[in-house]
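Participant: with the input below, show me the fold.
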Amino acid sequence: NGQEDEYRDLVESFVRWSRENLLQLNVTKTKEMVVDFRKSKSPPSPVCISGKEVELVPSYRFLGVQLDNKLEWSTNTDAVYKKAMSGLYFLRRLRSFSVCSRMLHMFYQSVMASTIFFAAVCWGAGIKAKDANRLNKRIKKAGSVVGCKLANLDEVVRDRMVLKLRTIMDSPSHPLHNTVDKLRSSFSNRLLQPRCSKE
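Facilitator: Reported below is the predicted structural model:
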């Protein structure tokens, strides 16, 4: 169809631009991920670069976040969960050496929390309840090892989203400033729910 032709033209244009600017594309490292929610899906014809087919993948890791072709976050949650389990193991090992609670908390914040909450603004509000519960159980377990209550996933995501929104609203040069500013209520200065138009 027309959209697929436009997509192929964009790929060809990018390949041409790369050649003109003396950039060599490594086709073996190049992946293609198709997001398609149509009910009647026909498999896309393969993209070829320099006579080689580009591998079609169901998920892809981009900037440390696992994206999948259904735009769900289960794959990413699995990866985060594995990292949390390994961090929890080391946290327990530290406690077994009678490390003080303050140092355990510092280890949690620097090693476990940084991996669990990495890019949480992107995926935190979109994950399934069962995935959120899995991560919250690891956080709760880490809290029992450290000896204090730790902020759960919902609290951290909410705080980070508010911080991100404030940054956008306070910076007129931010690309999303005008979009977010239009949602501001003239009376209470709160953000209004955006209205979607169905076309």
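Participant: C-alpha from now on. contacts and neighbour counts both.
Facilitator: OK.
Participant: helices or strands next to the longest helix along the chain in the packing?
Facilitator: When the chain is scanned for its longest helix (criterion: DSSP state H), the result is helix 74-96. Contacts defined by 3 or more C-alpha pairs under 8 Å, 6 or more residues apart in numbering; DSSP states H and E place helix 74-96 against strand 65-68, helix 101-107, helix 114-116, helix 129-146.
Participant: now it and helix 129-146, what's the angle there?
Facilitator: Angle of helix 74-96 versus helix 129-146, following axes from the mean of the first three to the mean of the last three C-alpha atoms, to 10 degrees, is 10 degrees.
Participant: how about helix 74-96: buried residues?
Facilitator: Buried residues in helix 74-96, counting neighbours by 16 or more other C-alpha atoms under 10 Å, are found at 74-77, 80-81, 83-85, 87-88, 90-92, 94.
Participant: so which of the residues you listed is the closest to residue 4?
Facilitator: residue 75 (26.7 Å; C-alpha to C-alpha).
Participant: I'd like the structure of this one too, to check against the first:
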Amino acid sequence: YDCTATNSSNIIVKFADDTTVVGLITNGDETAYREEVSALTHWCQDNHLTLNVAKTKELIVDFRRCREVHTPITINGAAVERVSSFRFLGVHLAEDLTWSVHTNKTVKKAQQRLFFLRRLKRFGMSPRILRTFYHCAIESILTGCITTWYGNSTAYNCKALQRVVRCSERIIGGELPSLQDIYRKRCLRKAGRIIKDSSHPSHKLFRLLPSGRRFCSIRSRTSRLRDSFFHQAIRLLNTS
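Facilitator: Take a look at the predicted model:
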């Protein structure tokens, strides 16, 4: 409970034994960010915890035209490796905030599971069992955290994902839910939970218009933001 950010420009995200430091660097001033990493290192030492520097990665998101040279951060004298993408809670984040890396790895992993689906079909399993295996072992991979990344995925990536679904349909011999339909349902379900929970940090983003029938749209200047979850969810709520 005492492992918290010391500066308002930083956020510390903790899940089980994973800890992520997110820093907002303004005007090239990295002081607060580097002090946060140093404070976290000292906190771990004081609480008899060891940071695995070999598994620690640094990802920089910078859309400026003139990028400055970034000096790697160090932990206990060892430089932290800078990467272009890394896996965070099952989702592959890229420095350009696109989802090609995530979708490519997802498709590859799902295609590997198709082998077992074909084997079950060859062993004479019923369509009901094949469908159950698909939902548990393949669809769960394709739709993991889908509300986060699917809306911003390119048409090419979406088609690659849907090809896995169509291949599964041919093996099972029946129709399966499309990823687009699953995405819409989960967006609406997640938005509904946020609306009902007044303590949720994003609850204030869902504001009803004076008519009480539609939600107020959120302004956005980029397609990346316009296709993100909250904007998509509000559009779906207003059209459903």
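Participant: nearest to residue 179 of the first structure, of the helices and strands packed on helix 74-96 of the first structure?
Facilitator: Among those, strand 65-68 sits nearest to residue 179 of the first structure (C-alpha to C-alpha), with 25.2 Å.
Participant: which residue in the first structure aligns with residue 65 of the second structure?
Facilitator: Aligned counterpart of residue 65 of the second structure in the first structure: residue 39 (TM-score structural alignment).
Participant: residue 180 of the second structure too?
Facilitator: So, by TM-score structural alignment, residue 180 of the second structure is matched to residue 154.
Participant: re the thing from before, now the helices and strands packed on helix 74-96 of the first structure in TSV, please, with extra columns for mean neighbour count and distance to residue 43 of the first structure.
Facilitator: Shown next, in TSV, are those (neighbours: other C-alpha atoms under 10 Å; distance: least, C-alpha to C-alpha, whole Å):
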stretch	mean neighbour count	distance to residue 43 of the first structure
strand 65-68	20	17
helix 101-107	16	47
helix 114-116	18	35
helix 129-146	17	30
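Participant: can you check which of these gets nearest to residue 49 of the first structure?
Facilitator: strand 65-68 (22.7 Å).
Participant: for the closest one, packing partners?
Facilitator: So strand 65-68 of the first structure, by 3+ C-alpha pairs under 8 Å, 6+ apart, packs with strand 59-62, helix 74-96.
Participant: distance to residue 115 of the first structure for these - can I get that in a markdown table?
Facilitator: Below are those laid out as a markdown table (distance: least, C-alpha to C-alpha, whole Å):
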| stretch | distance to residue 115 of the first structure |
| --- | --- |
| strand 59-62 | 15 |
| helix 74-96 | 7 |
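Participant: between these, which one is nearest to residue 181 of the first structure?
Facilitator: It is, among those and with distance given as C-alpha to C-alpha, strand 59-62, at 29.3 Å.
Participant: tell me the spacing between the match of residue 65 of the second structure and residue 197 of the first structure.
Facilitator: 22 Å (C-alpha to C-alpha, to the nearest Å).
Participant: still on that earlier bit, quick one, which of the helices and strands packed on helix 74-96 of the first structure is nearest to residue 180 of the first structure?
Facilitator: strand 65-68 (24.8 Å).
Participant: what about the residue of the second structure most remote from its centre, which helix or strand?
Facilitator: When each C-alpha in the second structure is compared with the mean C-alpha position (C-alpha atoms, centre = their mean), residue 124 comes out farthest, at 37.3 Å. Using DSSP states H and E, residue 124 of the second structure maps to neither a helix nor a strand.
Participant: counterpart of it in the first structure?
Facilitator: That one, residue 124 of the second structure, aligns with residue 98 by TM-score structural alignment.
Participant: now for residue 156 of the first structure, how many residues are close by?
Facilitator: 17 (other C-alpha atoms under 10 Å).
Participant: before we move on, what about residue 123 of the first structure?
Facilitator: Quick note: residue 123 of the first structure (other C-alpha under 10 Å) scores 19 neighbours.
Participant: so for it, what's the nearest residue that isn't a sequence neighbour?
Facilitator: Spatially, and ignoring its direct neighbours in sequence, residue 123 of the first structure is nearest to residue 73 (6.8 Å; C-alpha to C-alpha, 6 or more residues apart in numbering).
Participant: and the gap between the counterpart of that neighbour in the second structure and residue 73 of the second structure?
Facilitator: Under the alignment (TM-score structural alignment), residue 73 of the first structure maps onto residue 99 of the second structure. Applying C-alpha to C-alpha, the value for residue 99 of the second structure to residue 73 of the second structure is 26 Å.
Participant: again with residue 141 of the second structure
Facilitator: From residue 141 of the second structure to residue 73 of the second structure the distance is 34 Å (C-alpha to C-alpha).
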